[in-house]
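A.B. asks: this one's sequence-less:
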């Protein structure tokens, strides 16, 4: 998805506990028909592990004939991580990929030295009055992979392992949680999981990765006696084992990984360890030197002023 900077989110929840290093309350933004809440980057923190961009999309329900319509736009130096709770999105890219992602599946698109993609609601989905609810995130690529060849990998729901135990249903999307490891190929140690919990259940989050956080999606959770509602990013201090308890039926995303290998710059849809490389990408898009998206050649998002 294409990104435009906005005002920094403001912290609005005083609750915290000793294990929490940063609490981020995303700012809601209306993109015309659906709402987006951006947790990263924020004024308080740019990254959690390799995650440098983290958006909650929806929940939204469109009228018949409606849907999302994100025109072709470029990326460098990052991988997009698309995961849905509800609805579907038609992905097309300059590699020739054309595929709809559905709930529980993962689209992992590595931009490397440069890729162009679009994200739209398919005509078939529009005819049904589509819904959309999910997470769009970006992970920065390590310096060794910033100029790699672009790539796209789709993982079906059946390929991502599930852990079901004592009221907890957890899908491991990337990395390892509670001894369950995903097959997802990442360029940097990455943690990503979708936890659905029944009221009264609990789950331990071990300090397997140095940087860890959870983004609350639904319901209330309790950590060390403090209660947190939906739509918050909680970033934990390194080294602590965390126990998350569900006060009622709840859902949250676990994210993180190892700290990135160097500082990253972000401008529009470009991420790089080099300001000069971002300037080159800006010029390349303006001069139409990126590849086109087959089947979606007529439209594009222009470079911001």
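C.D. replies: Great, that's in hand. The structure presented is a predicted model; accordingly, all values stated were derived computationally and were not measured.
A.B. asks: use CA for all of it now, contacts and neighbours both
C.D. replies: Fine.
A.B. asks: which element is residue 284 on?
C.D. replies: Using DSSP states H and E, residue 284 maps to helix 275-286.
A.B. asks: contacting residues for residue 254?
C.D. replies: 191-195, 212-215 (Cα atoms under 8 Å, 6 or more residues apart in numbering).
A.B. asks: do that again at 7 Å, thanks
C.D. replies: Each residue near residue 254 by Cα atoms under 7 Å, 6 or more residues apart in numbering is listed here: 192-194, 213-215.
A.B. asks: and the closest residue to residue 102 other than its chain neighbours, how close does it get to residue 72?
C.D. replies: Take residue 102 and drop its neighbours on the chain: the residue closest to it by Cα to Cα, 6 or more residues apart in numbering is residue 88, 4.7 Å away. Distance of residue 88 to residue 72, given as Cα to Cα, to the nearest Å: 18 Å.
A.B. asks: which other helices and strands contact the helix holding residue 284?
C.D. replies: If you count contacts as 3 or more Cα pairs under 7 Å, 6 or more residues apart in numbering; DSSP states H and E, helix 275-286 packs onto no helix or strand.
A.B. asks: the same query, at a cut-off of 10 Å, please.
C.D. replies: Using 3 or more Cα pairs under 10 Å, 6 or more residues apart in numbering; DSSP states H and E, the elements in contact with helix 275-286 are strand 69-75, strand 265-267, strand 270-272.
A.B. asks: hmm, back to that, in the contacts of residue 254, find the pair that's most separated.
C.D. replies: 194 and 213 (12.2 Å; Cα to Cα).
A.B. asks: common neighbours of these two, please.
C.D. replies: 253-255 (Cα atoms under 10 Å, 6 or more residues apart in numbering).
A.B. asks: which of the residues you listed fall in strands?
C.D. replies: Counting by DSSP state E, the shared contacts of residue 194 and residue 213 place 253-255 in strands.
A.B. asks: ranges for the strands of the stretch 201-305 of the chain?
C.D. replies: Under the criterion DSSP state E, counting those that start in this stretch, the stretch 201-305 of the chain contains strands at 202-205, 211-218, 221-223, 226-228, 233-236, 242-246, 250-257, 265-267, 270-272.
A.B. asks: quick one: the helices and strands packed on helix 275-286 as JSON lines, columns for distance to residue 221 too.
C.D. replies: Output for those, formatted as JSON lines (distance: least, Cα to Cα, whole Å):
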{"stretch": "strand 69-75", "distance to residue 221": "34"}
{"stretch": "strand 265-267", "distance to residue 221": "32"}
{"stretch": "strand 270-272", "distance to residue 221": "33"}
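A.B. asks: here's the one I want to compare it with:
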């Protein structure tokens, strides 16, 4: 019997002046473990007249994880952080009770041709930490655990799994793993995973139960402990998941919470500009006329 319970196709979504591929949430699967939102950015080429300009916008009740394959993003937030993220590094921002941040093309790249490609992820916070104070951590690429097994390269980008632990300061039991193949081979790591689990194919293909799956697909497993598949040569996949929370999580625009009342308050506070400000920024993204979830 197949261990795949659901196949999710990447869908186009607009995040202002930038198009992305939306992976989560999905109408049949709102979360995988604590992961509640995943956008695939790019790959996109931009001219010297085009830049990423995501104006200051708010979050509550979640941590954001930004992981780039190509390009660079300048992150600024209301905590006072100002960090350029580059490929292989991790920006981990915990919104908690409320944070505001902007994401832009770094000034050094704004007048040149450039590219951008990566993942932006939201991880819900445990209920007891939903109102924690905001924080920000940048982890350089050389700090991420990386190892080789035969013709497969592994990275544990966040969380704990495969007898490794990432330095990213996560708030719940989760994992986000990169797997890259040089040659076609079998991957069998199921006895070292836990909770809910899903696999995202960035490029190449994987084979399971006689079926082939390609890029821009998420495969959601029925049982994380049965995670075994064949991977084609020169493929890159990401396995993510972990323990689910006992309470449902609701999403309203950029807000995540176990309480719909808290979402309503966040909306009201943003409309009335009661969130903290990003130093040096005056523009902001207004609350949308039509809610997105």
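C.D. replies: Now that the structure is in, tell me what you want to look at. Small disclaimer: the values here were computed from a predicted structure and weren't measured.
A.B. asks: residue nearest the centroid of structure 1?
C.D. replies: residue 137 (2.0 Å; Cα atoms, centre = their mean).
A.B. asks: looking for the alignment partner of that residue in structure 2.
C.D. replies: With TM-score structural alignment defining the correspondence, residue 137 of structure 1 maps onto residue 121 in structure 2.
A.B. asks: could you check how far its match is from residue 187 of structure 2?
C.D. replies: Counting by Cα to Cα, the gap from residue 121 of structure 2 to residue 187 of structure 2 is 24 Å.
A.B. asks: before we move on, what about residue 208 of structure 2?
C.D. replies: In terms of Cα to Cα, residue 208 of structure 2 sits 11 Å off from residue 187 of structure 2.
A.B. asks: please apply the same query to residue 280 of structure 2.
C.D. replies: 48 Å.
A.B. asks: list the contacts for residue 248 of structure 1?
C.D. replies: By Cα under 10 Å, 6+ apart, residue 248 of structure 1 lies in contact with 197-201, 218-222.
A.B. asks: for residue 196 of structure 1, same thing?
C.D. replies: Neighbours of residue 196 of structure 1 in contact, by Cα under 10 Å, 6+ apart: 164, 167-171, 217-219, 246, 249-253.
A.B. asks: follow-up on the earlier one: out of the helices and strands packed on helix 275-286 of structure 1, which one sits most buried?
C.D. replies: Among those, ranked by average contacts under mean count of other Cα atoms under 10 Å, first place goes to strand 270-272 (a mean of 25).
A.B. asks: okay, helices next: where are they in the stretch 51-200 of structure 1?
C.D. replies: 123-126 (DSSP state H, counting those that start in this stretch).
A.B. asks: okay, strands next: where are they in it?
C.D. replies: Counting by DSSP E, counting those that start in this stretch, the strands of the stretch 51-200 of structure 1 are 51-61, 69-75, 78-87, 89-93, 98-101, 106-110, 115-120, 131-140, 151-155, 162-165, 168-174, 176-177, 180-181, 190-197.
A.B. asks: whereabouts in structure 2 does the first one align?
C.D. replies: Using TM-score structural alignment, strand 51-61 of structure 1 corresponds to residues 35-45 of structure 2.
A.B. asks: distance from the matching stretch to structure 1 after superposition?
C.D. replies: When structure 1 is superposed, stretch 35-45 of structure 2 averages 0.5 Å from its matched positions, counting by mean Cα distance after the TM-score superposition for structure 1.
A.B. asks: contacting residues around the nearest residue to residue 143 of structure 2 once chain neighbours are set aside?
C.D. replies: Closest residue in space to residue 143 of structure 2, ignoring its immediate chain neighbours: residue 167 at 7.2 Å, by Cα to Cα, 6+ apart. Residue 167 of structure 2 makes contacts with 90, 137-140, 143-145, 156-160, as judged by Cα under 10 Å, 6+ apart.
A.B. asks: same question, residue 151 of structure 1
C.D. replies: Residue 151 of structure 1 neighbours (Cα under 10 Å, 6+ apart): 79, 93-95, 97, 108-112, 114-115.
A.B. asks: recalculate using a threshold of 7 Å.
C.D. replies: Taking Cα under 7 Å, 6+ apart as the test, what residue 151 of structure 1 contacts is 109-111.
A.B. asks: how about it, what's its match in structure 2?
C.D. replies: That one, residue 151 of structure 1, aligns with residue 135 by TM-score structural alignment.
A.B. asks: same question, residue 122 of structure 1
C.D. replies: Checking TM-score structural alignment: residue 122 of structure 1 goes with residue 106.
A.B. asks: quick check: the nearest residue to its match once chain neighbours are set aside vs residue 48 of structure 2, distance?
C.D. replies: For residue 106 of structure 2, ignoring the flanking residues on the chain, the nearest one in space by Cα to Cα, 6+ apart is residue 74 at 5.2 Å. Using Cα to Cα, residue 74 of structure 2 is found at 17 Å from residue 48 of structure 2.
A.B. asks: who has more neighbours, the two?
C.D. replies: residue 74 (17 against 11; other Cα atoms under 10 Å).
A.B. asks: that one reaches residue 102, doesn't it?
C.D. replies: No: using Cα atoms under 7 Å, residue 74 of structure 2 is not in contact with residue 102; the gap is 8.0 Å.
A.B. asks: wait, isn't the match of residue 137 of structure 1 in contact with residue 64?
C.D. replies: Yes: in this structure residue 121 of structure 2 lies within contact range of residue 64 using Cα under 7 Å: 5.6 Å.
A.B. asks: residues near the corresponding residue of structure 1 for residue 266 of structure 2, how many?
C.D. replies: Counting by TM-score structural alignment, residue 266 of structure 2 corresponds to residue 281 in structure 1. If you count neighbours by other Cα under 10 Å, residue 281 of structure 1 ends up with 22.
A.B. asks: list the residues that contact residue 281 of structure 1.
C.D. replies: Residue 281 of structure 1 touches nothing, counting by Cα under 7 Å, 6+ apart.
A.B. asks: so what's residue 232 of structure 1 up against?
C.D. replies: So residue 232 of structure 1 contacts 24-26, 215-216 (Cα under 7 Å, 6+ apart).
A.B. asks: which residue in structure 2 lines up with it?
C.D. replies: Match for residue 232 of structure 1 (TM-score structural alignment): residue 217.
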